[in-house]
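Trainee: structure here, sequence nowhere to be found:
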């Protein structure tokens, strides 16, 4: 029997309603930076230990991780290309995403420390 809400089931599988924490996004972006955005199995293995408490077993599915990373890419300005000594690119979009999330996570941790 067809779903009365076409496409709704797929959307829920791709993007659960619960937002990702900064920590989870930073782990995802760092893992993609190391493994690439085509090796989701490796990315998932690397980030599973960092899931927030209470996450369902399938939280880090390939589709969900790819969808979340796509959102990170959409919300990040593409860096102006900087060249190193030999012409290689020094800063990539992945680098920018990781750096932004790293700074955000540091601020969260500083706030938690102040609150204690």
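Mentor: In hand now; what should we look at? Quick caveat, the model's predicted, so the values are computed rather than measured.
Trainee: CA only for contacts and neighbour counts going forward, please
Mentor: Fine.
Trainee: show me the contacts for the closest residue to residue 64 other than its chain neighbours.
Mentor: In space, and not counting its chain neighbours, residue 64 is closest to residue 14: 4.8 Å by C-alpha to C-alpha, 6 or more residues apart in numbering. Applying C-alpha atoms under 8 Å, 6 or more residues apart in numbering, we find residue 14 in contact with 63, 64, 67.
Trainee: want to compare, so here's the second one:
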């Protein structure tokens, strides 16, 4: 299957934060992580870069639109909550972290069901 798990996406985002756009190193780290669910060959440089781009692009576009709207309205108030002031990569990491927590809760719940 071609879809990435929440964990794999979160790991990817963390590696991009740590290693910037060194896709060779990112790919290598993804491949050797013990908790990945895909074969190592899945995590090519190209696949990692494409997945990151697909995750971050909508948030970058959203941030651009927000900035344009602020410029047009002249509203540069500091009253925005932390969520709106976060850089797109930080928003993405937060979203994926929350998704991973939901994924883990679901796994725990299904495991509990087996023992009832």
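Mentor: Structure received. Every value quoted in this text rests on a predicted model; they were computed, and no experiment measured them.
Trainee: could you dump the contacts of residue 14 of the first structure to a markdown table with neighbour count?
Mentor: A markdown table is the format used below for the contacts of residue 14 of the first structure (neighbours: other C-alpha atoms under 10 Å):
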| residue | neighbour count |
| --- | --- |
| 63 | 14 |
| 64 | 18 |
| 67 | 14 |
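Trainee: wait, which of those residues is closest to residue 47 of the first structure?
Mentor: Closest to residue 47 of the first structure out of the contacts of residue 14 of the first structure is residue 64 (12.7 Å), distances taken as C-alpha to C-alpha.
Trainee: and the counterpart of the closest one in the second structure, how far is that from residue 19 of the second structure?
Mentor: Using TM-score structural alignment, the equivalent of residue 64 of the first structure in the second structure is residue 47. Distance, residue 47 of the second structure to residue 19 of the second structure, by C-alpha to C-alpha, to the nearest Å: 16 Å.
Trainee: thinking again about what came up before, tell me the counterpart of the residue nearest to residue 64 of the first structure in the second structure.
Mentor: Under the alignment (TM-score structural alignment), residue 14 of the first structure maps onto nothing in the second structure.
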